[in-house]
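Undergrad: sequence first, predicted model second:
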Amino acid sequence: MYVVMVYDVAVERVAKVLQVGRRYLTWVQNSVLEGELSPAQFARLKAEVRKVIEPTDAVRFYVLPGPGALRIEVLGTSKNEPGQIV
């Protein structure tokens, strides 16, 4: 499955959420990560994110069957491409 993770968390937790997300996904833009995950990896990612966020934070996961189901158009500079190894 292809997962896009978008988060809006308190500034004191931004680095921690990013750190957890980068263990599984590629950082592509401020507060946005994406990449291919197995169902088990996705479950672990969600469990780890739950441990570092608070009820006032928001993390969204957009789940698609694969990268072919997603069309991405970028205006401006792209920070990373999901195929790159970080």
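TA: Noted; the coordinates are in hand.
Undergrad: CA atoms for contacts and neighbours, from now on please.
TA: Noted.
Undergrad: what count of nearby residues applies to residue 9?
TA: 19 (other Cα atoms under 10 Å).
Undergrad: can you pull the contacts of it?
TA: Listed by Cα atoms under 8 Å, 6 or more residues apart in numbering, the contact partners of residue 9 are 53, 56-59.
Undergrad: which one of those is nearest to residue 38?
TA: residue 59 (19.0 Å; Cα to Cα).
Undergrad: can I take it that that closest one is in a helix?
TA: No. Assigned with DSSP: H, G, I helix; E, B strand; the rest coil, residue 59 falls outside any helix and is strand.
Undergrad: A further structure is provided below for comparison with the first:
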Amino acid sequence: MSYCIITYDVGEERVNRVRKILKRYLNWVQNSVFEGEIGEGKLEKCLYELKRVIKEDADSIYIYRLEMRDNCRKLIIGQEKEGVFNLI
């Protein structure tokens, strides 16, 4: 299991589909940003689903995997989005 942060920049017509996929696997923490603990199999399934939706020549998805979650700190300035349970 690893802790992942996934960000995306996709065409407007694909944003809702990408968001719906990511909501099934991770916590939505900010527009275009998801994070949480995820197993290798679920991450592979999530990425497979995303690849079927995006256009690789126009869209981008960034996946940050944190193997040692204890070495990371998270600072929030302003309003924290509700419903976030898996925090760094």
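TA: Received the coordinates, thanks. Treat the numbers as computed from the prediction; the structure is a model and nothing was measured.
Undergrad: re the thing from before, turn the contacts of residue 9 of the first structure into TSV, including neighbour count.
TA: Listed next are the contacts of residue 9 of the first structure as TSV, based on neighbours: other Cα atoms under 10 Å:
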residue	neighbour count
53	17
56	8
57	13
58	12
59	16
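Undergrad: pick out the most distant pair among these.
TA: Spatial extent of the contacts of residue 9 of the first structure (Cα to Cα) is set by the pair 56 and 59 at 10.2 Å.
Undergrad: secondary structure class for the most far-flung residue of the first structure relative to its centre?
TA: Here the centre of the first structure is the reference, and by Cα atoms, centre = their mean the most remote residue is residue 76, at 20.1 Å. Taking three-state DSSP as the rule, one finds residue 76 of the first structure in the coil state.
Undergrad: the second structure: which residue goes with that one?
TA: The alignment partner of residue 76 of the first structure in the second structure, by TM-score structural alignment, is residue 78.
Undergrad: average offset between the top helix by length along the second structure and the first structure?
TA: Counting by DSSP state H, the longest helix found in the second structure is helix 40-53. In the superposition against the first structure, helix 40-53 of the second structure averages 0.6 Å from its aligned positions (mean Cα distance after the TM-score superposition for the first structure).
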